[in-house]
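A predicted structure for the sequence below; I have some questions about it.
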Amino acid sequence: MEEAHGQSLEDDFEGQATHTGPKGVIHDWRKFKLESVDHTCTAPAGKREMLRQMSSPQSSEMQPERTGRKMSLHEYELVHQEEEDERCLRRYRRRCMLDMHQRLSFGPCHGLLYELESGEHFLETLQQEHKVTPVLVHVYEDGIQGCASLNHSLEQLAAEYPTAKFCKIRASDSGAGDRFPPQVLPTLLVYRGGELIGNFTSVAEQFAEEFFAGDVESFLNEYGLLPEREVCAPEQSESEEDAE
């Protein structure tokens, strides 16, 4: 009875279950998947036989013909389906992480240095921003020493601290130019929940004549004005994801 049952199982696999080792397992899986797809359609028996031959090991004399033929549509789809599934899974995981980030009230992600065009825009930004998000505003003017270096440093820090919002505004556009004369620029203002928590006038004097993002980062961390670093890239495109 056991011999008959074993023979039945062997008949079901058409003698192809004898492949052993990693290569044999791959051949068996490929043959099973190709035949499963093929049996769901009305392809002629000749096509099924061709697919069966393509998925089975060939004799040494058949190798040149086998390596020289073009890949069929079924083979192409099966080879690339797992790769596409992996890309979809990465996108799904990333979306779940961003959703969880929002639900836990860590605030939105930014990553850029925003230009504020007016005093109204400045106030609107403070009012609309999430209550836990620190907002750093650089008040500057072109041609004043230290302003260009601070803008460049804040651009880099904005990318490294996406849960903080980094902004800049010309003193002449702020509607309060008399409060920001050239001698107090660059000025760095820091807000959280609409409240001013840091006010640094002539902030470039805190650094050497030539300073960089790391110097500004250390200065802000001394006062506890920067959030924890987080991995957050909301603007990343799908093509960039696929390239990873």
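Arrived safely, thanks for sending. Residues are numbered from 1 along each chain as shown.

from now on I want contacts and neighbour counts done on CA atoms only, so please keep to that.
Noted.

tell me where the chain has helices.
Here the chain has its helices, by DSSP state H, at 2-12, 21-39, 45-55, 63-68, 73-103, 119-128, 147-160, 213-222, 238-243.

run the chain-centre distance for the fifth one.
Read that as helix 73-103. In terms of CA atoms, centre = their mean, to the nearest Å, the centre of helix 73-103 is found 12 Å from the chain centre.

quick one: list the elements packing against that helix.
Applying 3 or more CA pairs under 8 Å, 6 or more residues apart in numbering; DSSP states H and E, we find helix 73-103 packed against helix 238-243.

tell me which residues are up against the helix it packs on.
87, 90-91 (CA atoms under 8 Å, 6 or more residues apart in numbering).

can you lay out the helices of the chain as CSV showing mean neighbour count and distance to residue 183?
Rendered in CSV, the data for the helices of the chain read as follows (neighbours: other CA atoms under 10 Å; distance: least, CA to CA, whole Å):
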stretch, mean neighbour count, distance to residue 183
helix 2-12, 11, 88
helix 21-39, 15, 73
helix 45-55, 14, 78
helix 63-68, 10, 76
helix 73-103, 13, 41
helix 119-128, 15, 20
helix 147-160, 19, 12
helix 213-222, 14, 20
helix 238-243, 10, 44
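
rewinding a little: for residue 188, state which of the contacts of helix 238-243 is nearest.
Closest to residue 188 out of these is residue 91 (37.3 Å), distances taken as CA to CA.

contacting residues for the closest one?
238, 241.

let's bring in a second model and compare:
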Amino acid sequence: MALSLDDKLLGEKTHYYCSSSEDEGDDDDENQEGKEAVRGGGGPTFVPESQINPTRAASYSGTAVQTGPKGVINDWRRYKQLENEARTNQELEKADLLKRLSVTCRSHLDDEKEKAKDADFMQQMEDLEEFEDEFLKEYRRKRIEEMRATFTNVPLFGKVLSLDANSYVEAIDKEHPLVTIIVHIYEDIPACEAMNGCLLCLAQEYPKVKFCKLRASDAKLSSNFSVKGVPALLIYKNKDIVGSFIGMGQDLGDDFFATDVEAFLQEHGFLPQPGSKTHALSASALAAQEDSGSDFDVD
């Protein structure tokens, strides 16, 4: 009996085959062949898949699915890996959700705490403002006292002083450091006469400013200065000259008023502005001195 391809693949043992009486002769032959095969060490042989289906074996490049113990172990490992990844992703999502909820969700207690903090902050700001107000008031009071004490020591004049070559240096060097000294260099011309009249009015308005006049010929100035340089105003403070204005008649003309000279000196910062505390103290000081006939004293 010839073996079929299935018999070869399945390893069918032909010596266990029993035939009918009609094929007894053939069966004896086949049994004899089977016995010889067994006696000769023969048996079922393994046929590779490449010999059965060469085309499929040549085109296949993947891995086969294992269904034995190794396949079960690999499936279990893959399952545990996926389970760990899913657990990790779930924990990350929970952490992100908790973070967003902690930022966006506020309870009534949180609102009350926030309101209490705001109330405390506002109270602190009010206390700070009150403290600053008290500090500023105290600072302002001390400054006023210092200014009064300073003006108490400053002498009063209220008139225009005449100087000569000998008294000129002494009138400047020996004066109080806070006193502003305005010296008018003049000659007998209309512009200088107008300047002397203006300074007389300003001396009464600003008694703490020392107004003086000096003839140019007495100071031994040049004839050219006596003609073109007058009227001239020289301003001193603390022994130093801080301003010099020559030939003011060219700007003011021959006929001008005290308000013109006052505005000019205020513009350059040598006289206090009207309404300032210095101006008010100067005016009140002169009035007090005239009423009492004594030195000025601020309460």
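Done, it's in. Remember, it's a predicted structure, so these values are computed and weren't measured experimentally.

how near is the residue in the first structure that residue 190 of the second structure lines up against to residue 53 of the first structure?
Matched to the first structure by TM-score structural alignment, residue 190 of the second structure sits across from residue 145. Distance check for residue 145 of the first structure against residue 53 of the first structure: by CA to CA, to the nearest Å, it reads 75 Å.

repeat that for residue 113 of the first structure.
60 Å.

against residue 280 of the second structure, how distant is residue 148 of the second structure?
12 Å.

what's around the equivalent of residue 166 of the first structure over in the second structure, how many residues?
When the second structure is aligned by TM-score structural alignment, residue 166 of the first structure is paired with residue 211. Neighbourhood size, residue 211 of the second structure [other CA atoms under 10 Å]: 25.

so how far is residue 160 of the second structure from residue 211 of the second structure?
5 Å.

pull up the overlap in contacts between those two.
By CA under 8 Å, 6+ apart, the residues touching both residue 211 of the second structure and residue 160 are 199, 203.

strands of the stretch 51-200 of the second structure, start to end?
160-162, 180-186 (DSSP state E, counting those that start in this stretch).

of those, which stretch is the most buried?
When the strands of the stretch 51-200 of the second structure are scored by mean count of other CA atoms under 10 Å, the highest mean neighbour count falls to strand 180-186 (a mean of 25).

any idea of the angle it forms with helix 190-205?
Here the directions of strand 180-186 of the second structure and helix 190-205 differ by 160 degrees (axes from the mean of the first three to the mean of the last three CA atoms, to 10 degrees).

chain center to strand 180-186 of the second structure: distance?
Relative to its chain's centre, strand 180-186 of the second structure lies at 52 Å (CA atoms, centre = their mean).

quick one: list the elements packing against that strand.
Going by 3+ CA pairs under 8 Å, 6+ apart, strand 180-186 of the second structure lies up against strand 210-215, strand 232-237.

contacts for that strand?
Contacts of strand 180-186 of the second structure (CA under 8 Å, 6+ apart): 172, 192, 196, 208-216, 226, 230-238, 270.

and if we set it to 7 Å?
192, 209-216, 230-237 (CA atoms under 7 Å, 6 or more residues apart in numbering).

and the angle for it with helix 258-267?
Using the same axes, to 10 degrees: strand 180-186 of the second structure against helix 258-267 is 130 degrees.

strand 180-186 of the second structure against the first structure, how far on average?
Superposing on the first structure and averaging over aligned pairs (mean CA distance after the TM-score superposition for the first structure), strand 180-186 of the second structure comes out at 0.3 Å.

so that strand versus strand 210-215, what angle?
Using the same axes, to 10 degrees: strand 180-186 of the second structure against strand 210-215 is 20 degrees.

returning to what we had before: got the helices and strands packed on strand 180-186 of the second structure as a markdown table, with distance to residue 57 of the second structure columns?
Formatted as a markdown table, those follow (distance: least, CA to CA, whole Å):
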| stretch | distance to residue 57 of the second structure |
| --- | --- |
| strand 210-215 | 125 |
| strand 232-237 | 117 |
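
fine, thanks again, bye for now.
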